[in-house]
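[1] The sequence and its predicted three-dimensional model are supplied below.
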Amino acid sequence: MTQLSYWQRIKIAFQYVMPQLYLTQLAGWFAKQKWGAVTHFAIKLFAKKYQVNMQEAEKTEFTAYASFNEFFIRPLKTAAREINPESTALCLPADGRISQCGHISDNLLLQAKGHFFSLEDLLAGDQALVDAFKHGEFATTYLSPRDYHRVHMPCDGTLTKMIYVPGELFSVNPFLNTHIPNLLARNERVICVFDTAFGKMIQILVGATITASISTAWAGVINPPRAKEVKSWDYSGDNAPTLRKGQEMGAFQLGSTVINLFQADRVRLADNLAVDTVTQVGQVLAYKK
């Protein structure tokens, strides 16, 4: 393993001591402000720094966004993302890069080389869900600040359960994901369970430092406020939202991470997926087995 430099060690240590919640709340406050020309200038600087492709956005001008939050969750032009139409194909849920993907070894998922985390930790101890997804498949997609921040459905699905799990707000960038053990199972997250033609599927929206909020299409903003305990919502009958393949299911106000879980022997992940594979909404994530 490559020895870390002094500054890399400082960067990791800072994650443990910095006021994560305060910084995130401050970022959330700033992102809501509508300061006219000041906001537009700041958005322009951000877009230039992170090389945001504004030509695919529905509104291409920086002045079209009254706040950073509007800019972060900007919709794309109708034709910007093509959803794979094959009935046996599941689609990628987000623009970004594959952080890890592959087989769930009993109850363990690979976070990064040398680091694993368990289904029990990730799913907040929900034993029924843990048992349902042992030996299944998973894919973790990292959304950087430059990426489109809306999250879409890989396939048709009916929501059966949503769980909010409070937690840390570590940054989820690739370097820290590699060096902070159990990071994805320690961070705040929203777990969404769907019934699909491919078996049960879980799509998890993971929070991070300065990710001001996580929202879903059916419940709106989940956080803030940030509860101190695990909260769960069950959906059934007319109360159960059904979403179509490619439909928006959630959004981040600044990028973070999406984790997809599939049951054993239900899907085969696409052959081209590997660490650092660039992802786009609508491209193939997996095929039905």
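    Perfect, I can see it now.
[2] Please make it C-alpha for all contacts and neighbour counts, starting now.
    Noted.
[3] how close does the spatially most central residue of the chain sit to F252?
    Centroid-nearest residue in the chain, with C-alpha atoms, centre = their mean: V258, separated by 2.6 Å. Distance of V258 to F252, computed by C-alpha to C-alpha, to the nearest Å: 10 Å.
[4] measure stretch 147-154 end to end?
    18 Å.
[5] Got another one to weigh against that:
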Amino acid sequence: MVQNRQVGWLTVNRKTGEFIREQQPLAEKFRLLLLFNPLLEWIDRTNMFRWWLHRQNDMAYKKEAKPESKKQIRPFIEAYKINMADFEPSDPDAYTTFYDFFIRKHTPSSRPLHAPDDPTAAVCAADCRLVVYETVAESHKIWIKGNHFSIAALILDKVAAKPWDNGAIASFRLNPQDYHRYHSPVAGTVKWWKELDGQYYSVDPLAITSSVDILTANARCAFCLASPEFGDVLFVAIGADEVGTVKLAEKAMTPGAPIAKGEEVGCFEFGGSSVVVAFEPGRIVFDQDLVEWSKKAVEVDVEVLSSLGRASAPGKSA
């Protein structure tokens, strides 16, 4: 699982400013190049070949819940240089299966909440690679290349999607080695939630920047948060390659329930995955460093609960 790795996509570490290349299995890189290239997209109009290859991995997560999977934990930690001091329990032997390790929790001190007393300060939803765009149109032009990507397609509801027509987008991409619990970027009250069935295609940049509609094809859960500072905020957790389940916390599925900024609102069960957060037009000003890197189509390595941006009154840009 952690052997024969090669350099992958170039990202920038937000804390250090250093460029980093992701590690990725050689077989996975080959599979992605095969699945998401213009020639195959033209030949395989029905996506049957992609579907067939995808199904080979679709239920792979089941083996990670078996006791014998525990032997993968230490090699995985070593390969990805995971700092176990950030997690509880910190002892790899305390996890009974790889699945238990995959959904590990942070220690309270490892990811401090940015501006805990300031409701106008939004925070990152996950440990991940992040891009942000001030409008859906801009995200479509630079990063999300699916032929039919829109908020309406993302939640399969044209009426419910209206608040985010050409609103701002934050796209959080998680790798298998990441902490796979996700948190609310703002405080608010749950208005509605829904679960949408679908595929589990990879959310690797090669897939996202292809013409295949990855984000609107994959299984996902969504909820809308009514925030006094940010207006209606859409949170969509999207499954990906080998993810067993996309889970929302009970509160996120309870209309009228209050959600605190930084509160855990769900988790992914094994594999790479993605979160998309949409804001109404003019309601958020993303941090400038995130904006500048995103305009260059460079993902930023960020930590959950770190700064994402600030609330802005409708019609204002600062």
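    Right, received. Where do you want to start? Please read all numbers here as calculations on a predicted model, not as lab measurements.
[6] Can you pull the TM-score for these?
    Once the chains are laid over each other, their TM-score by TM-score structural alignment, normalised by the length of the first structure reads 0.82; 263 aligned residues with a C-alpha RMSD of 2.6 Å.
[7] on that earlier part again, in the second structure, what sits opposite the residue nearest to the centre of the first structure in the alignment?
    Taking TM-score structural alignment, the alignment pairs V258 of the first structure with V275 from the second structure.
[8] so where do the helices sit in the second structure?
    Secondary structure of the second structure, counting by DSSP state H: helices at 26-35, 38-43, 48-55, 73-80, 98-102, 136-142, 151-155, 205-208, 214-217, 288-295.
[9] helices and strands around the last one, which ones?
    In this structure, helix 288-295 of the second structure makes packing contacts with strand 128-133, strand 299-302, judged by 3 or more C-alpha pairs under 8 Å, 6 or more residues apart in numbering; DSSP states H and E.
[10] check contacts around P92 of the second structure.
    Going by C-alpha atoms under 8 Å, 6 or more residues apart in numbering, P92 of the second structure touches I73, R74, M84, F101.
[11] With Y164 of the first structure as the reference, measure out to the residue nearest to the centre of the first structure.
    For V258 of the first structure, the distance to Y164 of the first structure - C-alpha to C-alpha - is 14 Å.
[12] How about G102 of the first structure?
    G102 of the first structure is 25 Å from Y164 of the first structure, by C-alpha to C-alpha.
[13] Of those two, give the one with the bigger neighbour count.
    Just comparing G102 of the first structure and Y164: by other C-alpha atoms under 10 Å the higher neighbour count belongs to Y164, 24 against 17.
[14] Can you find the partner of that one in the second structure?
    Aligned partner of Y164 of the first structure by TM-score structural alignment: E195.
[15] I'd like the helices of the second structure as CSV, with mean neighbour count and distance to P89 of the second structure appended.
    Converted to CSV, the helices of the second structure look like this (neighbours: other C-alpha atoms under 10 Å; distance: least, C-alpha to C-alpha, whole Å):
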stretch, mean neighbour count, distance to P89 of the second structure
helix 26-35, 15, 30
helix 38-43, 13, 45
helix 48-55, 15, 33
helix 73-80, 15, 13
helix 98-102, 22, 9
helix 136-142, 18, 38
helix 151-155, 20, 36
helix 205-208, 18, 32
helix 214-217, 26, 33
helix 288-295, 16, 32
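[16] Show me what T120 of the second structure aligns to in the first structure.
    Alignment note (TM-score structural alignment): T120 of the second structure maps to T88 of the first structure.
[17] for its match, what are its contacts?
    Contacts of T88 of the first structure (C-alpha under 8 Å, 6+ apart): Y287, K288.
[18] rerun that using 10 Å as the cut-off
    Counting by C-alpha atoms under 10 Å, 6 or more residues apart in numbering, T88 of the first structure makes contact with C155, A197, F198, V267, A286, Y287, K288, K289.
[19] how many neighbours does the aligned residue in the first structure for S306 of the second structure have?
    Counting by TM-score structural alignment, S306 of the second structure lines up with Q283 in the first structure. Neighbour count for Q283 of the first structure, taken as other C-alpha under 10 Å: 22.
[20] got the end-to-end distance for stretch 162-182 of the second structure?
    Using C-alpha to C-alpha, the end-to-end distance of stretch 162-182 of the second structure comes out at 25 Å.
[21] so it matches what in the first structure?
    Using TM-score structural alignment, stretch 162-182 of the second structure pairs with 131-151 in the first structure.
[22] Next, the contact list for R111 of the second structure, please.
    Contacts for R111 of the second structure (C-alpha under 10 Å, 6+ apart) come out as D86, D127, E303, V304, L305, S306.
[23] now those as CSV including distance to P205 of the second structure?
    Converted to CSV, the contacts of R111 of the second structure look like this (distance: C-alpha to C-alpha, whole Å):
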residue, distance to P205 of the second structure
D86, 27
D127, 17
E303, 19
V304, 20
L305, 23
S306, 23
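[24] quick one: which of those is nearest to V12 of the second structure?
    Among these, E303 lies closest to V12 of the second structure (C-alpha to C-alpha), at 12.5 Å.
[25] Could you report the separation of the closest residue to the closest one other than its chain neighbours from S150 of the second structure?
    Among residues not flanking E303 of the second structure along the chain, D127 sits closest, at 4.4 Å (C-alpha to C-alpha, 6 or more residues apart in numbering). Distance, D127 of the second structure to S150 of the second structure, using C-alpha to C-alpha: 25 Å.
[26] Kindly present the helices of the second structure as CSV, with separate columns for distance to K62 of the second structure.
    CSV is the format used below for those (distance: least, C-alpha to C-alpha, whole Å):
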stretch, distance to K62 of the second structure
helix 26-35, 19
helix 38-43, 30
helix 48-55, 13
helix 73-80, 16
helix 98-102, 9
helix 136-142, 34
helix 151-155, 27
helix 205-208, 24
helix 214-217, 22
helix 288-295, 35
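[27] Please identify which of those is closest to V236 of the second structure.
    Of these, the one closest to V236 of the second structure (C-alpha to C-alpha) turns out to be helix 151-155, at 8.2 Å.
[28] Now for Q127 of the first structure, how many residues are close by?
    Q127 of the first structure, neighbours per other C-alpha under 10 Å, totals 11.
[29] about what we covered before: can you flag the buried ones in the contacts of T88 of the first structure?
    C155, F198, V267, A286, Y287 (16 or more other C-alpha atoms under 10 Å).
[30] And the second one, how close does it get to D156 of the first structure?
    Going back to what we said before, that points to F198 of the first structure. For F198 of the first structure, the distance to D156 of the first structure - C-alpha to C-alpha - is 9 Å.
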